[in-house]
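In: show me how the following folds:
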Amino acid sequence: MDLSQTTAMDLLNAIAAGRLSAVEVMQATLERIATVNGSANAIVALRDPDDLLAEARALDTGPNRGPLHGLPIAVKDLVNVAGIVSSQGSPIFKDHVPQKDDLIAARMRAAGAVLIGKTNVPEFGLGSHTFNQVYGATRNPYNSARTCGGSSGGAAVALATGMVALADGSDMMGSLRNPAAWNNVYGFRPSWGRVPSEPAGDGYLHQLSTLGPMARCPEDLGLLLDVISGPDPRQPYWDASPSASPVEACDMRGLRIGWLDDWGGAYPFQHGIRELCRNALDVFSQLGAKVTPVVPPFVAERIWNSWSTLRAWSVAAGLAELSEQRAALKDTAQWELDRGQALTAMQVHRASETRSEWFRCAAELFQDYDALILPSAQVWPFQIETPYPTDIAGTEMDTYHRWMEVMVPVSLIGLPCLSVPVGFGAEGLPMGMQVFGPRGSDARILSIGAAYHAATRWPQKRPA
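Out: From the prediction side, this is the model:
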């Protein structure tokens, strides 16, 4: 058994049945990291191997602690983990070692996972390109000269290269879906509120970012989703959707799938991306679903203006306490901070009114469709030295993140969304597309993904 490509479910079942020990899984994990992480730079702040093996040994001799018993997981470096450097990719926090786990880390630890270290991120998670002054850049395993995406880039690369079987990510503007697409793995953005955020600061106003699972198959996504989901009594909002695991492939016959393509020409794409996604739509048709093109249901520019206002407001709120250290922040963080602090209350209110209008429009649309589909990225993985794309197919980008606009219709209104792999382009680089549904349809979206995965198994394939 090649443990580096074994699913999390299979590893956990083997540990539970005594066919594998947690120590054997940990040894294989450490050997794989030693082999590939030097070039990939996906896992950072790795704990001492002897300590990790001792923790695994204690799990082997103790009672089963939960659904992740004995599984090594590297936690995204935007999350505080007790005893592990938690830098957020910022020189300001390069030596920060928390004494307490953030909520998501505590839930994974309580479920029996061994938290081995961190996965690399952009500074404060800003921008879908994983590089920072603390650890450097994480490289795409399909072409080391290209970006792996971000902000969950380290997590995606760790999965793609077999260093871990399961990973946590987070997603505001596509930070989980974009790197999943660019690394030939799956990433799931849950319904907003299903996975609680850290109970700190404001708990009412900001509803854009969410934590979520990443894996090499939808079944593993459901496993981690259930571990990190559920209400936290210190937070006012939560989604009471039923458990997602075990994820079982649905019968696609008669399923109504809507293809939004380039939103009526509103979103520019590099050559080959839309074509690859259209080929993937054929899989849905072959499985019995009815796939039809959808006329853009809402003005794209209104969605963008609402999003960019609410995002700047949210990011600036998160960075506000670092205002006096502004010069130490990267340029895009400074831009977000300045823009967010300049907003008026009425500008934020009007942006949220547009968000509410788009939510109502989408709810009506889902009366006619079981799921909608968009590409997961507008560009192929770009050169690792490039901070961000400034144009797409001749269309100039007016912000550092406009090139990710295809993610925004989902992100703005907190819909559950699965990024599924769709294969490889002419240069052998991976791509993906987003399958999303109404709030609360998380389990159904994952079951659609499971049926698609059974028919394609892209993470187990390589480009010619």
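
In: C-alpha only now, for contacts and for neighbours.
Out: Will do.

In: in this structure A240 contacts P196, no?
Out: No: with contact defined as CA atoms under 8 Å, A240 does not reach P196; the gap is 11.4 Å.

In: the more surrounded of the two?
Out: Neighbours were counted for A240 and for P196 using other CA atoms under 10 Å; P196 has more, 24 against 12.

In: which of the three states applies to that one?
Out: Using DSSP: H, G, I helix; E, B strand; the rest coil as the criterion, the local structure at P196 reads coil.

In: also this sequence, please, to line up against the first:
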Amino acid sequence: MKAILEWSASELSRAIHARKVAPSEVMAGWLAQVAAVNGSVNAIISLRDPDALMAEARALDDAEPKGWLHGIPFAVKDLVATKGLRTTWGSPIWKDYVPVADDILAARMRAAGAIITGKTNVPEWGQGSHSFNPIFGVTRNPYDLGRSAGGSSGGAAAGLAARMLWVADGSDMMGSLRNPAGFCNVYGFRPSWGLVPQDAEGDTYFSTLSTEGPMGRTVEDVARLLLVQAGENPEVPFPRAVPDVLSGLDRGLKGLKIGWLADWGGAYPMEPGILEACEAGLRVLEELGAIVEPLPPPFPAEQLWRAWVTLRAMLNAGGKRALVEDPAKRALTKPETIWEIEQGLGLSAEEVYEASVIRSRWHAHAARLFQRFDAVVLPSAQVWPFPADWRWPEEIAGRKMDTYHRWMDVVVPASLIGLPALSVPVGFSPEGLPSGMQIIGRSGDDAGVLATGQAYHRATEWPQRRPPKPAAHHVQSPSVS
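Out: Next up, the predicted model:
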């Protein structure tokens, strides 16, 4: 069974469909792994009853497969509503909430045959790239239990690294797929905005910064899960056609032109070793036939940041205003979320319009950049995994961070205009901590980004070459202050 835990999701799916392994065997191995590891890592939360899970798996042993995920244990991110299974958004306000219906993402993965076993841990309201909350505590990095697994898809990334998940869903507004993937030596893909649709709740016209997407230990798994998640939701605007991301996945990189943006001309402070790790990854791409060219900053970083925080605050104020207006809810809401909402409530229409103009200008600049390059590369994070008892890194390379999320500045260029971006592992620090780099493509070129990642994965196989050592002891998750 240990071998099955190391399989990719694609290998496991093929074996289940060929009836070489039964879903009940897979579930038994999964439950044993969770029992052995999750106490230390704290990635899987709201775990369903093991007997019920085994019964569900046995019922699938002789059933005709429904889809690619048939019989595969799957934990859904706790920002996604799951029918009959507690969903909290990491907030004590919702600590006992059990939805009566699935969000569209959960429904699609369930329809593809996944056995929903529990949820993956997140920061409160998904805000801040460190997965801790007052209900479930801190998710820890499987490579060092004293370090953060990132966020907001920290539970998903840690679960993948610790072999408690074969494949996982995540979401990404400000690096929430990419940062934890880099921290945990796995892959996280932010698709072109609109490829994975939103649910028809609240605003769906202005809310174009965040998207859901796939995570995995291989790029093939990421591509296959994307095809489960993607596809039009007729109840929301801006549909995007689903590309064929599989047929050209192994196309190779010969002649591909890649721009290296490094630290954006010094605008993004980096901890020592981050850029060097990415440059080692770029050398792999060059060895595979790509042409890598260092680039100067294509747009003022401070303008991107100003547009980003303005639009983000506007959306937070619009969607979460009740959290500050209701004293009881405010008392149960973390200060970073209150700050976001209050920033948004103080905005003028002129400020929001100016932010949208900056966003529009960056989109035009990026389009011209992608006429010259097939992809550009940036680090996935500006820091190595930091101590798990921090709320966030307050300083990088001697530069003070002026907000709780300023240390994630490097993800903003892709997020602001909805570009596809794949975080790929690039190796480890001398202390054994993982890092990653973003491969970013033009809007709509999800297939090209994934093909670049596939060639890189076949040459490196970092998740397979360097799995975490088994967690040998339980670490009590403290409250983060």
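
In: quick TM-score on the pair, please.
Out: Overlay of the two chains. TM-score (TM-score structural alignment, normalised by the length of the first structure): 0.98; 464 aligned residues with a CA RMSD of 1.1 Å.

In: circling back to that earlier point, which neighbours do A240 and P196 of the first structure have in common?
Out: Taking CA atoms under 8 Å, 6 or more residues apart in numbering as the contact rule, A240 of the first structure and P196 both touch 230-231.

In: could you tell me the end-to-end distance of stretch 453-460 of the first structure?
Out: 10 Å (CA to CA, to the nearest Å).

In: ah, wrong one, I meant stretch 422-432 of the first structure
Out: Start to finish, the residues bounding stretch 422-432 of the first structure are 5 Å apart (CA to CA).

In: which part of the second structure matches that stretch?
Out: Aligned by TM-score structural alignment, stretch 422-432 of the first structure corresponds to residues 426-436 of the second structure.

In: strands of the stretch 351-464 of the first structure, start to end?
Out: Remark: strands assigned in the stretch 351-464 of the first structure by DSSP state E, counting those that start in this stretch are 371-375, 391-392, 395-396, 417-424, 430-436.

In: again, but for the stretch 51-200 of the first structure
Out: Under DSSP E, counting those that start in this stretch, the stretch 51-200 of the first structure gives strands at 72-76, 114-119, 139-140, 143-147, 166-171, 186-189.

In: residues near the equivalent of P213 of the first structure over in the second structure, how many?
Out: Using TM-score structural alignment, the equivalent of P213 of the first structure in the second structure is P214. P214 of the second structure has 29 neighbours, counted by other CA under 10 Å.

In: what of A149 of the second structure?
Out: Using other CA under 10 Å, A149 of the second structure has 38 other residues around it.

In: what's the answer for D51 of the first structure, then?
Out: By other CA under 10 Å, neighbour count at D51 of the first structure equals 11.

In: doesn't P387 make contact with L433 of the second structure?
Out: No: assessed by CA under 8 Å, L433 of the second structure is found out of contact with P387, at 11.4 Å.

In: any idea how far the residue nearest the centre of the second structure lies from P214 of the second structure?
Out: For the second structure, the residue nearest the mean C-alpha position is L177 (1.5 Å; CA atoms, centre = their mean). Using CA to CA, one obtains 8 Å as the distance from L177 of the second structure to P214 of the second structure.

In: please enumerate the strands of the stretch 201-350 of the second structure.
Out: 211-216, 257-260, 291-294.

In: looking at the ones you listed, which is nearest to R368 of the second structure?
Out: strand 257-260 (12.9 Å; CA to CA).

In: that closest one: average distance to aligned residues in the first structure?
Out: Superposing on the first structure and averaging over aligned pairs (mean CA distance after the TM-score superposition for the first structure), strand 257-260 of the second structure comes out at 0.4 Å.

In: all good on my end, thank you.
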